[in-house]
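In: What follows is a protein structure lacking sequence information:
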């Protein structure tokens, strides 16, 4: 590996880390609740997707 390649790799890694900072700063905030105005439910859409739970995610509170 050349020095320029390593510098490019380091710069790219730094950009990825900086891009993730806003996500980590909001991770502990609570959800925003919005008003239900009686629109069409999105539940049938999400049920049709047949989504599988993530392997490393904690259990959802009931």
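Out: Perfect, I can see it now. This structure is a prediction, so every number in the text was calculated from the model and none was measured.
In: From here on, just use CA atoms for contacts and neighbour counts.
Out: Will do.
In: how much space between residue 11 and residue 4?
Out: 10 Å (CA to CA, to the nearest Å).
In: neighbour count winner among those two?
Out: More crowded of residue 11 and residue 4, by other CA atoms under 10 Å: residue 11, with 12 against 9.
In: any idea how far residue 24 is from the more buried one?
Out: 20 Å.
In: cool, residue 48 as well?
Out: Taken as CA to CA, the span from residue 48 to residue 24 is 31 Å.
In: another structure for you, compare them:
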């Protein structure tokens, strides 16, 4: 009875399938951790200009 249970319900959990599930779960949790701990000012549009503007060829900005 026990062997029949494991043959029936453990069949989807092959080595390749387990590895794929582990990688998806690990990648998802890593992505969630990084996105939750990231600051919002990484985009240039949020940081703003870092250097003063340089004049163009005719002396205008």
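Out: Perfect, I can see it now. Since this is a predicted model, take the numbers as computed values, not measurements.
In: tm score of chain vs chain?
Out: Put the two chains on top of each other and the TM-score (TM-score structural alignment, normalised by the length of the second structure) is 0.35; 37 aligned residues with a CA RMSD of 3.4 Å.
In: From the structure, what's the count of residues near residue 21 of the second structure?
Out: 13.
In: same check, this time on the one 5 residues further on
Out: Residues within reach of residue 26 of the second structure, counting by other CA under 10 Å, total 12.
In: does it sit in a helix, a strand or a coil?
Out: Secondary structure, DSSP: H, G, I helix; E, B strand; the rest coil: residue 26 of the second structure is helix.
In: now residue 10 of the first structure
Out: helix.
In: what about residue 48 of the first structure, neighbour count?
Out: 8.
In: swap in residue 45 of the second structure?
Out: Counted with other CA under 10 Å, residue 45 of the second structure comes out at 8.
In: From residue 37 of the second structure, how far off is it?
Out: On the measure of CA to CA, residue 45 of the second structure and residue 37 of the second structure end up 20 Å apart.
In: what do you get for residue 19 of the second structure?
Out: Distance from residue 19 of the second structure to residue 37 of the second structure, by CA to CA: 27 Å.
In: Those two: which is more packed in?
Out: residue 19 (12 against 9).
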